[in-house]
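Undergrad: I would like to see how this sequence folds:
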Amino acid sequence: MNLRRIRKPFVMCLALAAAAGVGEAKKPKQKFIKAFVPPASAPPPPAPEIPQPPIDPAFFAKEMPRELSGPIPVHQSQVEIDMRISGSLEHFKAGSALMAKGSMELARTEFDRAVELLIGAPEPAPGRDRLIKRYRELADEIYRLESEATTGSTAEGGPVFDKAPLEEITDMTFPVEPGLKGKVKEQISSTVSQLPLETADPVISFINYFNSPNGRKVFEAGLRRMGRYGPMIRRILDEEGLPQELIFLAQAESGFMPRAVSYMQAVGMWQFVQFRGREYGLNQTQHYDDRLDPEKATRAAARHLRDLYAQFGDWYLAVAAYNCGPVAVERAVQRTGYADFWEMYKRNVLPRETASYVPIILAMTIMAKNPKDYGLTGIVQDPPIEYDTITVTAATHLNLIADIVDRPLSLLKELNPAILWQVAPANYAVHVPKGMGRAAQAVLESIPATHRTDWRMHRVTEGESLASISQQYRVTEQALLAANPNSSSDSKGLDLRKGDLILVPACYPGAAPDQTVRRISGKRTVASRTLRAKTSSRPAAKKPAGTTTGSRGTPSSRTTTRTALPASARR
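TA: Model prediction:
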C-alpha cells in the first residue's frame, strides 16, 4: 500500500519533466545581436589608375615667385639716415684734420656741414633716434676739439685736472625732511644690497640734499658719467669679491672724472695719495701717473678696500678707513671702545669729512637703487669707453697715434688720462679706439723710433699732391721723399692715393709760435650755435667737468675750475 502511493507521484514528476524538455526543444534559437556596433559598410571599389603627364624639367627654370619678381623693397628713410650719418662722419673727419693743421675757419665749415646733415632729416623718419644719438656724440666731440684749440691745450704745456666734488659736499649741512625717513625705510626693506643700508639721520639728510635742485645736478652728472666706466668697475669689483655698491665711492670721490684732484693732493677717479698709490702698484713718474688710469686705479682701490675689510671686519669702518686712513679709524676705536661707525659718529671722534663720507655713499646707493622714487629713470648714461691696448717700443707722441687711427687728439687723451705730457714713454701701454690696435701697432713699428715724438703722419685726401702737402707743412718735397723711402714713387715723386699714410718730418702744432687760434667773427654757424648752447653759462676757454655750483655758491662737481697738479704730487 505504501509503496504504491510513493511510486505514483514519482512517475507523475518524471512525466512533467519530460514534457517540459520536449517543449523547450521545440523553441528556435535566437541569433546574438550587437546593438551597439554599427553595421560594417561595404569597401569602395578601387579607383582607376590615371597616368602622370610628362613634365619638362626646364619648364620652371625662368619662373620666379611674385614676391621676388621685383626689387626687394628698402625703406627709403632708413637709407637716408645711413647716408646722413656716414656723410656727417666724413665731414667731421675732414674738420678734425683741418683743425689739426691749424685751419680753423675751414674746420668749422666742415663741422657745420656735419651737424646740418644730422639735423636736416625729416621729423617722422623711422630710426630718428639714431640721428639724435649721433648728434649728441658729434656735439660733444666738436666741443672737445674747439675747447682744446681755444685753451691751447694741444700745446706741450702741463696737464690740467678737475676739482674733486667731495670737498664741497662734505662741508655742508642739510635738514632732515619730515616723513622722508619712513619712505626710505620702506625702500630699504625691498632693496637688495650687498652693502648694509641704514636710515640714520645723516643718511636721510644727504638723500634730501641729492634730491634738491643743486644736489640733483651733482648726482645726475655722476650717474651719466658712470656709463663710461661702470661696466669696467663692476667687473673688477666682482673679480675681487667685493659688494657692487662700492662703485659709489668713485662717484663720491671724483664723480667718475679720471683727472680729479683734491686739496689733499689725492688724485684720480679713486683719489689715491702718492704713498698709498705706490703701495698698490700705481707708479708715478714725470711722464705718467697710474693713479689717473681708470682701470689700474680701480683694481688698486678694490684690493685696498678688500684689505681694509679684512682688517676691520665691517664695511662701514672699511669705507671710513678708505677716506681717512686705517690709523685714524683704529685710534677712534681705541678712544671709544666701540668698533661701530655710528657710535664714532655720535661721539665725534672721526674727521668731519669721514663722518659725512659713509652717509653720502649710503644715500647715493639708496637713491640709485630706487630710481623711480627719486625721478632718476630718465637719465641717459654715457656710452662705455672701450679700447684696445698697444705697447709703444719707443717714446711716442699721442698726436702721432691719433693721426694713425684717424681720430682727434682729444679722444686719445680721454683714453689715456694717465699720460701727463702727451708723450707716452717707451714700453708704455697705450689705449687706442676699439678694433684699431693691431693696425696701429703695425704702422707704429714702421716709423723710425727716433722720430715718433717729432714727426707727423698725414692721410692723403682726394686731389692732394706731394707739392701741396709740402706747402701745407712747410717742408720740402725732398724731405718728404727722404722720410718715406719705402713708399711707391714715380718720376714725379711719391705715387699718392686717397687714404695713403705718409710721414711728414714736421712738429705737431703747439710748440710753434704761429699756432695762435683766432675766433671767427661775423655770421654764426651751426656748429658755433651748438657749442654756444653748451657753454652759455661757463667760460668758453674751459671744458665742463660735469657738476654744478654748490648751495653756498662755491663750485662743486660740475664746476669748470681746474687746478694744476702740485709739484709734490707729480714727483
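
Undergrad: all contacts plus neighbour counts: C-alpha atoms, from now on.
TA: Will do.

Undergrad: any idea how far the most centrally placed residue in the chain is from Arg136?
TA: Centrality entry for the chain: nearest residue to the mean C-alpha point is Pro384, 1.4 Å, by C-alpha atoms, centre = their mean. Computed as C-alpha to C-alpha, to the nearest Å, the Pro384 to Arg136 distance reads 15 Å.

Undergrad: now do Pro351
TA: 42 Å.

Undergrad: make sure Ala339 is indeed in a helix.
TA: No - going by DSSP: H, G, I helix; E, B strand; the rest coil, the assignment for Ala339 is coil, not a helix.

Undergrad: in this structure it contacts Arg331, no?
TA: No - at 10.4 Å, Ala339 and Arg331 do not qualify as touching, with contact defined as C-alpha atoms under 8 Å.

Undergrad: the more surrounded of these two?
TA: For Ala339 versus Arg331, neighbours defined as other C-alpha atoms under 10 Å are more numerous around Ala339 (18 against 13).

Undergrad: so what's that one closest to, chain neighbours aside?
TA: Of all residues not flanking Ala339 in the chain, Val333 sits nearest, at 5.4 Å (C-alpha to C-alpha, 6 or more residues apart in numbering).

Undergrad: okay, now the one you found: neighbour count?
TA: There are 19 residues near Val333, going by other C-alpha under 10 Å.

Undergrad: can you pull the contacts of it?
TA: By C-alpha atoms under 8 Å, 6 or more residues apart in numbering, the contact set of Val333 is Ala339, Asp340, Met344.

Undergrad: which element is it on?
TA: helix 326-336 (DSSP states H and E).

Undergrad: off-centre distance for that helix?
TA: With C-alpha atoms, centre = their mean, to the nearest Å as the basis, helix 326-336 stands 39 Å off its chain's centre.

Undergrad: ok, Pro351 and Arg136, which is more surrounded?
TA: Shown here are Pro351 and Arg136; by other C-alpha under 10 Å, Pro351 has more neighbours (16 against 13).

Undergrad: isn't that one up against Ala321?
TA: No - the criterion here is C-alpha under 8 Å, and Pro351 misses it with Ala321 at 10.7 Å.

Undergrad: just the strands from the stretch 101-250 of the chain, written as ranges.
TA: 162-163 (DSSP state E, counting those that start in this stretch).

Undergrad: can you give me the helices for it?
TA: For the stretch 101-250 of the chain, helices defined by DSSP state H, counting those that start in this stretch occupy the ranges 104-119, 128-151, 166-170, 180-189, 201-210, 213-239, 247-254.

Undergrad: how far does the first one sit from the chain's center?
TA: Going by C-alpha atoms, centre = their mean, the spacing between the C-alpha centre of helix 104-119 and its chain's C-alpha centre is 27 Å.

Undergrad: go on, the longest one?
TA: Here helix 213-239 shows a centroid-to-chain-centroid distance of 10 Å under the convention C-alpha atoms, centre = their mean.

Undergrad: please give the structure of this sequence too, so both can be compared:
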Amino acid sequence: MAPKVSIQPDLPASSGPVAAPATNPVDWVELVLAESCAQFEEGYQLWLAGDFERAQLCLDQALWIPMTMEAELPDPRLRVFIEEVSAQIIALVDENPQPETNTQYDEAMLEKLLEGELFEFAFAEMEIEPTAPESESNPFPLTHNAVVDSFLNVFTGKKRQAIGDSLKRSQLYVPFIQAVMQEQGVPLELAYLPLIESGYKNNARSRASAIGMWQFMEGTATDFGLRVTWWEDQRLDPIHSTFAATRYLKQLHQEFGDWYLALCAYNAGPGRVRSAIRRGGTRDFWVLAKKKLLPRETMAYIPAFLAALHIAKAPQDFLFEVPDAEERVFEEVEIPFCLELSVLAKANRLSKETLFDLNPALVRRVVPPDQLPYLLRVPLGTAERVVASLSQIPEADRLQWTRYKVRRGDTFSAIAKRNGVSVSSLQQANPGISPKRLQIGQMLVLPIKGGAGPSIPLGLSEDFYTVRSGDTLSQIAQKVGVSVRQLQAWNPSIRPEKLRPGQRIRVRKSGS
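TA: Prediction:
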C-alpha cells in the first residue's frame, strides 16, 4: 500500500493566522488549492477502499480545479501543485492498481505535441488581424499567421514523426467522422481535431484522465450519452465517441457563435471561455490570447490545430506520405448472455484480438451483463455463424457477475466458499488485488459461472441502477421490484422526464 499522502498548498513562509480578515485580501490561490487537496484526499481514500469509479471523479477534480484556474489566477503555486498532484495520482494507481481492464492507455497527443513548445511563440508581440467571419462558403476560417507558423515549424520538425503517424491513422477514421459531421452541420475540418487531441488513438489518456480519440472527461461523456461503467467505456469507441463529440462541438458553437471559441471551450470548458469573454470584452480568440485571458494550453490549442489542419489538407506540401488505409467493415449481432469475448472467438475460430479491436469499449473483454442483449461487432461475413454458435456455447462458459463489498474478517477463501466459487476464479477476476491486503469496504468482482449462485438484475450494481437507453422510471421500478413512488423517494433530485443513459439511480435503501 502506498503511504498516506497529504498534499498541502505551498504557501509563503510568512503566511499565518490572519488577525483581521476584513482588512486582508483573500488568497484565492490558497482556497483553490485547499479545495483541490480535499478532492485528492477523498479520492485517495476511495481508491484504497476499492471504490474506483467515485475515486476517479474526485481525482479528476483534484487536477481539473487548479488546471482550469490558471488563466484567472496566474500564480506559480498552481503549476507546482498540478505537477505534484499528477505525480501522486500516478504513484497511487501504480502501487494500488484496480482490477485490470485489459486496456493499455497511451499518452494523449496534445501533451506530447505541446511539451516544451507552449510558449516558444509570442502572442504579446503578434499583430492582431481580425479572424475572417464564418460563412456558408467558409464555415471554418483557416487563419495563417506567425503563431500558426511557429507550430508548423515544430510539427514539420521535432514533432514530424508524431504528426506523420497520426496522419496515417487518420485515414481509417476521417471519412466516417466527416460523414457524421456533415449530417450534423459541423465543419468537416473538425474531423481532424483528433490529430492534436489523441493522434487518432482510441486508447489515448491525458494526465487529467480525459480518454479516447476525442479526449472526453467522464462527466462530459455521460452528459452526451456515452456509457462509462465498470464494464464499458464508450469514450474508447471511435463510433459512439464521434457522435458524442460532434453533438458537443455543435452545442458549444451554438453558445459562442464562433468555432475558435467553441474549440477553446472543448479544451478548457465553457466556463473558462465565458469568463475570458467577460473580462476581455471581445469574442475574438486572438485578442483573448494576446491578453492571456485563456488557460495556457488553450492559448496553444487553436494555433496548434490550425497548423495540423494546414498539414492535413495538403500533406504532400509538407513532405508527408499518407497511404490509404484499409476500410474497417463489420457486422453487428445481438448477444443475449454474458460471456468472455475470448470464448466467443474460440467458438467461431476468430481471432480474439479482432473482437477486442472491433469492440474497444468493452474494457473487461466481456459482454456486459447490464446491457443485455448486447449489440456486438463481428467481422464482416461472420454474423450468421456467430449467431448459430451461441446456442452451442456450454452453460459453464457463460458468465454472471456481481460486486462484493469486503467485510470485517473476510479472506479470499471465505468469500469464495460463501459464494460457491473457486479461489482461483476469484483471483482471476480481481488481478490487481492482493489476497493479503484486503480492506473493509473494498469492492471485489464476484464471477458466477454456469448460472450457479445468485445473479444480478440488469444494470444493477450494489444499491444503484445505471439507466439504459429507452428506460423509464416505471420500467426500472418493475425491473428491480420496487414502486415508482419508492424510487422517487430515494432519488428526490431525479426528474422522470429527463432520465439519460448512464445516469445512476438508487434502487435500494442504503445498507439493505
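
Undergrad: on that earlier part again, just the helices of the stretch 101-250 of the first structure: most buried one?
TA: Each of those was scored by mean neighbour count; the highest is helix 247-254, a mean of 25, by mean count of other C-alpha atoms under 10 Å.

Undergrad: find me the equivalent region of that helix in the second structure.
TA: Residues 191-198 of the second structure are the counterpart of helix 247-254 of the first structure, counting by TM-score structural alignment.

Undergrad: how close does the aligned partner of Trp231 of the second structure in the first structure sit to Tyr280 of the first structure?
TA: Counting by TM-score structural alignment, Trp231 of the second structure corresponds to His287 in the first structure. Using C-alpha to C-alpha, His287 of the first structure is found at 19 Å from Tyr280 of the first structure.

Undergrad: follow-up on the earlier one: now do the match of Trp231 of the second structure against Gln334 of the first structure, distance only.
TA: Separation of His287 of the first structure from Gln334 of the first structure (C-alpha to C-alpha): 42 Å.

Undergrad: comparing those two, which residue is more hemmed in?
TA: The neighbour count for His287 of the first structure versus Gln334, taken as other C-alpha under 10 Å, is higher for His287 (14 against 11).

Undergrad: how about that one: what's its closest non-neighbour residue?
TA: Nearest non-adjacent residue to His287 of the first structure, counting by C-alpha to C-alpha, 6+ apart: Leu420, 5.5 Å away.

Undergrad: identify the residue of the second structure aligned to the one you found.
TA: Checking TM-score structural alignment: Leu420 of the first structure goes with Val363.

Undergrad: repeat for Ala301 of the first structure
TA: So Ala301 of the first structure corresponds to Ala245, using TM-score structural alignment.

Undergrad: quick one, helices of the stretch 251-400 of the second structure?
TA: According to DSSP H, counting those that start in this stretch, the helices that the stretch 251-400 of the second structure contains are 259-268, 270-280, 285-290, 296-313, 341-347, 352-358, 383-390.

Undergrad: so for Thr101 of the second structure, which of those sits nearest?
TA: Closest to Thr101 of the second structure of the helices of the stretch 251-400 of the second structure, according to C-alpha to C-alpha: helix 352-358, at 11.9 Å.

Undergrad: mind listing residues that contact that closest one?
TA: With C-alpha under 8 Å, 6+ apart, helix 352-358 of the second structure has contacts from Phe330, Leu341, Ser342, Ala345, Lys346, Leu362, Arg365, Arg377, Val378, Pro379.

Undergrad: what about the fifth one, neighbour count?
TA: This means Lys346 of the second structure. Based on other C-alpha under 10 Å, the number of other residues close to Lys346 of the second structure is 11.

Undergrad: what's it aligned with over in the first structure?
TA: Using TM-score structural alignment, Lys346 of the second structure lines up with Asp403 in the first structure.

Undergrad: likewise for the first one?
TA: Taking TM-score structural alignment, Phe330 of the second structure has Tyr387 as its aligned residue in the first structure.

Undergrad: I'd say that match and His431 touch.
TA: Yes - here Tyr387 of the first structure reaches His431: they are 5.8 Å apart, a contact under C-alpha under 8 Å.

Undergrad: what's stretch 295-310 of the second structure aligned against in the first structure?
TA: Taken onto the first structure by TM-score structural alignment, stretch 295-310 of the second structure occupies residues 351-366 there.

Undergrad: now the match of helix 247-254 of the first structure, how far from the chain's geometric center?
TA: The answer for stretch 191-198 of the second structure is 15 Å, by C-alpha atoms, centre = their mean.

Undergrad: quick check: end-to-end length of that stretch?
TA: 12 Å.

Undergrad: list the contacts of that stretch.
TA: 108-110, 113, 163, 166-167, 170, 174, 177-178, 181, 200, 204-205, 212-215, 304-305, 308-309, 312.

Undergrad: mind running it again at 7 Å?
TA: Stretch 191-198 of the second structure has contacts (C-alpha atoms under 7 Å, 6 or more residues apart in numbering) with 108-110, 166, 174, 177-178, 200, 204, 213-215, 305, 308-309.

Undergrad: so what does Asn267 of the second structure match up with in the first structure?
TA: Matched to the first structure by TM-score structural alignment, Asn267 of the second structure sits across from Asn323.

Undergrad: show the contacting residues for that match.
TA: Residues in contact with Asn323 of the first structure (C-alpha under 7 Å, 6+ apart) are Thr354.

Undergrad: go again using 6 Å as the cut-off
TA: Residues near Asn323 of the first structure by C-alpha atoms under 6 Å, 6 or more residues apart in numbering: none.

Undergrad: next one: Tyr387 of the first structure
TA: His431, Val432, Pro433, Lys434.

Undergrad: the second one and Asp388 touch, don't they?
TA: Yes - checked against C-alpha atoms under 6 Å, the pair Val432 of the first structure and Asp388 is within contact range at 5.3 Å.

Undergrad: between these two, which has more neighbouring residues?
TA: The neighbour comparison of Val432 of the first structure against Asp388 (other C-alpha under 10 Å) goes to Val432, with 26 against 16.

Undergrad: and that one, what does it touch?
TA: Val432 of the first structure sits next to Tyr387, Asp388 when contact means C-alpha under 6 Å, 6+ apart.

Undergrad: how much space separates whichever residue in the second structure pairs up with it from Val180 of the second structure?
TA: Here Val432 of the first structure is matched to Val378 in the second structure, going by TM-score structural alignment. For Val378 of the second structure, the distance to Val180 of the second structure equals 22 Å [C-alpha to C-alpha].

Undergrad: got it, and Leu114 of the second structure?
TA: Distance from Leu114 of the second structure to Val180 of the second structure, by C-alpha to C-alpha: 29 Å.

Undergrad: one step back: closest one to Ala388 of the second structure out of the contacts of stretch 191-198 of the second structure, please.
TA: Closest to Ala388 of the second structure out of these is Ile177 (33.0 Å), distances taken as C-alpha to C-alpha.
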